[in-house]
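> Okay, here's the prediction I keep looking at, along with the sequence it came from:
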Amino acid sequence: MMDLTVEYAGEYFSLDTDEPFYVGRQGDLELDDNLFLHRQFLEISNADGLWWLSNVGARLTATVTDSSGGVNAWLAPGARLPIVFEQTTVVFTAGPTTYELTIHMKGPAFRIAPRDSSDDGESTIGHVPLTASQKLLILSLAEPVLRREGTGTSEIPSSAQAAERLGWTSTRFNRKLDNVCDKFDRIGVQGMRGGQGRLATNRRARLVEHAVSSRLVTRDDLALLDAVAAGGDDADA
């Protein structure tokens, strides 16, 4: 069995092969007193010669990706995934708070080949073209996560806060948010549509989880957001 370590907010936890490791409001990794978070949300355990990441919660989901962002999975309640990469990032949201932790494996079972450097990712996100203002919208929501150093927690801005950051009206922001979420929904990214029992906060959070974990927006892109906030032109009003 390969050694596994969980990293969260500068702390490292070495896992015991004989005992499951729990993440949540209570457990081996106690995140905080966020009442939106399950007492035990994620379980890391070994079985059949593999480490497994399981969602043992009833409502929340998690986004799981390898270090390159080339593999991206949605971990729903009751689902589990094998941990096979050298570095696995897990991002999830409970209420207004987004959490990120990293699972490190010594001697991984699989390695991801580097992406083609000729594709800079600027023209297409998830095979869906985005306008400049649509990318700015994603950045305005993902900014706290991208500015955070390492793993840990961050707050997802409200639509009103993000609109103010961009200098947009709430009507314009919400219209573009609808368009962006519809685009991702059409290519199969789950959690992008609202509806009964799905609050707008969840949709914004899911958009941030997908964009950040897939490396669709990065810390370097924040320069675009800063330029607009300083009075620049977002190109496609």
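Cool, got the structure. Numbering: from 1, shown residues only.
> Please count neighbours and contacts with C-alpha atoms only from this point.
Fine.
> Please confirm that E19 is located within a strand.
No - secondary structure of E19 (DSSP: H, G, I helix; E, B strand; the rest coil): coil, not part of a strand.
> List the buried residues in stretch 175-191.
Buried residues in stretch 175-191, counting neighbours by 16 or more other C-alpha atoms under 10 Å, are found at 176-177, 180-181, 183-184, 189-191.
> same deal with stretch 193-212?
Quick answer for stretch 193-212 (16+ other C-alpha under 10 Å): 193, 201-212.
> Might one say that L139 is in contact with A223?
No - the pair L139 / A223 is not scored as a contact, 9.9 Å apart, by C-alpha atoms under 8 Å.
> Can you pick out the residue with more neighbours from those two?
Using other C-alpha atoms under 10 Å as the criterion, L139 and A223 rank with L139 on top: 27 against 11.
> what about that one, which helix or strand?
Here L139, judged by DSSP states H and E, is contained in helix 132-147.
> I'd like to know which elements that helix is packed against.
Helices and strands touching helix 132-147, by 3 or more C-alpha pairs under 8 Å, 6 or more residues apart in numbering; DSSP states H and E, are strand 152-155, helix 159-166, helix 170-186, helix 200-213, helix 222-229.
> Contacts for it next, please.
98, 153-158, 162-163, 165-166, 173, 176-177, 180, 204, 207-208, 211-212, 217-219, 221-222, 224-225, 234-237 (C-alpha atoms under 8 Å, 6 or more residues apart in numbering).
> Apply the buried test to these and list what passes.
Neighbour-count burial (16+ other C-alpha under 10 Å) applied to the contacts of helix 132-147 gives 98, 153-158, 162-163, 165-166, 173, 176-177, 180, 204, 207-208, 211-212, 217-218, 222, 224-225, 234.
> The structure to be compared is supplied as follows:
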Amino acid sequence: MRHGILPGQLVVDDLVGQCVVLNPGQQLTTGRAAEFAVGDDDEFMHRKFLQFWSDGPTWTVTNHGSRISATVHPRGHNSFAQLLVGPGASHPLPPGLSSVVFATSLCTYELHLTVARTLQPPDPAPVASDDLTVGRFTPNTEQRLLLRALAQPLVDSPGAGMDRVPAVRDLERILGWSQKKVNTKIDYLCRTLEANGVPGFTARTGNAPARRFALARYAQENYWSLKSRGTF
């Protein structure tokens, strides 16, 4: 939490000079002609686009646009999957640090958000040691290296598209593996995740690029969770 930011507040920072701290009950609208100007010289930006507001302790983002979507990405140990906020949609903001990224045909924009709330839930009650959870997945060393290599470009640039996912030849160079080993590890890891109940993975029907993209998205969405467990 930033120094001087109180629990319950929201910080919105455009990284180029505008930074606003909101108290519960306040609201802020961004856009080309809004109080928090974003893309004021971009004719494709909505005049009023994203609105940040609170209902009690919960901060919410609402998309008042008609054609531009925004995506909320984690920037810290929040361990949440990215959130897509389409036109007309509203989503609660996760606690801690995040980025909201959106784009017009002229420019990509990024706002940094801080929801100043505790990030640590209370410890769960102990369970019996033989109470195994179906679907528990702990990657081995080589799987960890592969997931980290796939996720890193997306984590470093929250607004990046899937074109930033390393190709097989890039993974060969990064990991020092042969092409056959890279493809074999991708296929085996997809089968492992499928067997552990993770949706969206199958080595039988998906083509090779689709499996690689699915692994990259999985690694990005679970990056901070895996990192907090010492996996990365």
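Structure received. Nothing here was measured: the structure is a model prediction, and the numbers come from that model.
> Distance to I125 of the first structure for the buried residues of stretch 193-212 of the first structure - can I get that in JSON lines?
Shown next, in JSON lines, are these (distance: C-alpha to C-alpha, whole Å):
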{"residue": "R193", "distance to I125 of the first structure": "18"}
{"residue": "T201", "distance to I125 of the first structure": "22"}
{"residue": "N202", "distance to I125 of the first structure": "20"}
{"residue": "R203", "distance to I125 of the first structure": "17"}
{"residue": "R204", "distance to I125 of the first structure": "17"}
{"residue": "A205", "distance to I125 of the first structure": "17"}
{"residue": "R206", "distance to I125 of the first structure": "15"}
{"residue": "L207", "distance to I125 of the first structure": "12"}
{"residue": "V208", "distance to I125 of the first structure": "13"}
{"residue": "E209", "distance to I125 of the first structure": "14"}
{"residue": "H210", "distance to I125 of the first structure": "11"}
{"residue": "A211", "distance to I125 of the first structure": "9"}
{"residue": "V212", "distance to I125 of the first structure": "12"}
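> would you list the helices and strands packed on helix 132-147 of the first structure in a markdown table and tack on distance to G24 of the first structure?
A markdown table is the format used below for those (distance: least, C-alpha to C-alpha, whole Å):
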| stretch | distance to G24 of the first structure |
| --- | --- |
| strand 152-155 | 13 |
| helix 159-166 | 27 |
| helix 170-186 | 28 |
| helix 200-213 | 18 |
| helix 222-229 | 30 |
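> Out of the ones you listed, flag the one nearest A47 of the first structure.
Nearest to A47 of the first structure among these is helix 200-213 (26.6 Å), distances taken as C-alpha to C-alpha.
> so how far is that closest one off the chain centroid?
The chain centre lies 7 Å from the centre of helix 200-213 of the first structure; the measure is C-alpha atoms, centre = their mean, to the nearest Å.
> Check which helices and strands it sits against.
Secondary elements touching helix 200-213 of the first structure (3+ C-alpha pairs under 8 Å, 6+ apart): strand 62-66, strand 87-94, helix 132-147.
> Please identify which of the ones you listed is closest to R39 of the first structure.
Using C-alpha to C-alpha, these put strand 87-94 closest to R39 of the first structure, at 11.6 Å.
> which residues sit against whatever helix or strand comes next after the closest one?
The C-terminal neighbour of strand 87-94 of the first structure among helices and strands, as given by DSSP H and E, is strand 97-105. If you take C-alpha under 8 Å, 6+ apart as the criterion, strand 97-105 of the first structure is touched by 2-9, 84-93, 145, 151-156, 205.
> Grab the most central residue of the first structure for me.
Closest residue to the average C-alpha location of the first structure: E209 at 2.3 Å, with C-alpha atoms, centre = their mean.
> what's the counterpart of it in the second structure?
By TM-score structural alignment, E209 of the first structure lines up with Q220 in the second structure.
> ok, and the closest non-adjacent residue to that match?
A151 (4.8 Å; C-alpha to C-alpha, 6 or more residues apart in numbering).
> what number of residues lie near T60 of the second structure?
By other C-alpha under 10 Å, the residues close to T60 of the second structure number 16.
> Pull the contacting residues for it.
Under the criterion of C-alpha under 8 Å, 6+ apart, the neighbours of T60 of the second structure are 52-54, 90-93.
> Also E221 of the second structure?
Contacts of E221 of the second structure (C-alpha under 8 Å, 6+ apart): 79-82.
> Any figure for the gap between it and R67 of the second structure?
According to C-alpha to C-alpha, to the nearest Å, E221 of the second structure and R67 of the second structure sit 25 Å apart.
> circling back: could you dump the contacts of E221 of the second structure to CSV with neighbour count, secondary structure and distance to T29 of the second structure?
Output for the contacts of E221 of the second structure, formatted as CSV (neighbours: other C-alpha atoms under 10 Å; DSSP: H, G, I helix; E, B strand; the rest coil; distance: C-alpha to C-alpha, whole Å):
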residue, neighbour count, secondary structure, distance to T29 of the second structure
S79, 20, coil, 27
F80, 20, coil, 24
A81, 17, coil, 24
Q82, 19, coil, 21
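> Out of the residues you listed, flag the one nearest to F137 of the second structure.
Scanning these for proximity to F137 of the second structure, where the rule is C-alpha to C-alpha, the winner is S79, at 15.7 Å.
> quick one, what contacts the closest one?
S79 of the second structure neighbours (C-alpha under 8 Å, 6+ apart): 221-225.
> now swap in T58 of the second structure and tell me
92-93.
> could you redo the last one with a cut-off of 7 Å?
Counting by C-alpha atoms under 7 Å, 6 or more residues apart in numbering, T58 of the second structure touches P92.
> With R111 of the first structure instead?
Contacts of R111 of the first structure by C-alpha under 7 Å, 6+ apart are F85.
> Alignment lookup: the residue nearest to Q220 of the second structure to the first structure.
Under TM-score structural alignment, A151 of the second structure pairs with A142 in the first structure.
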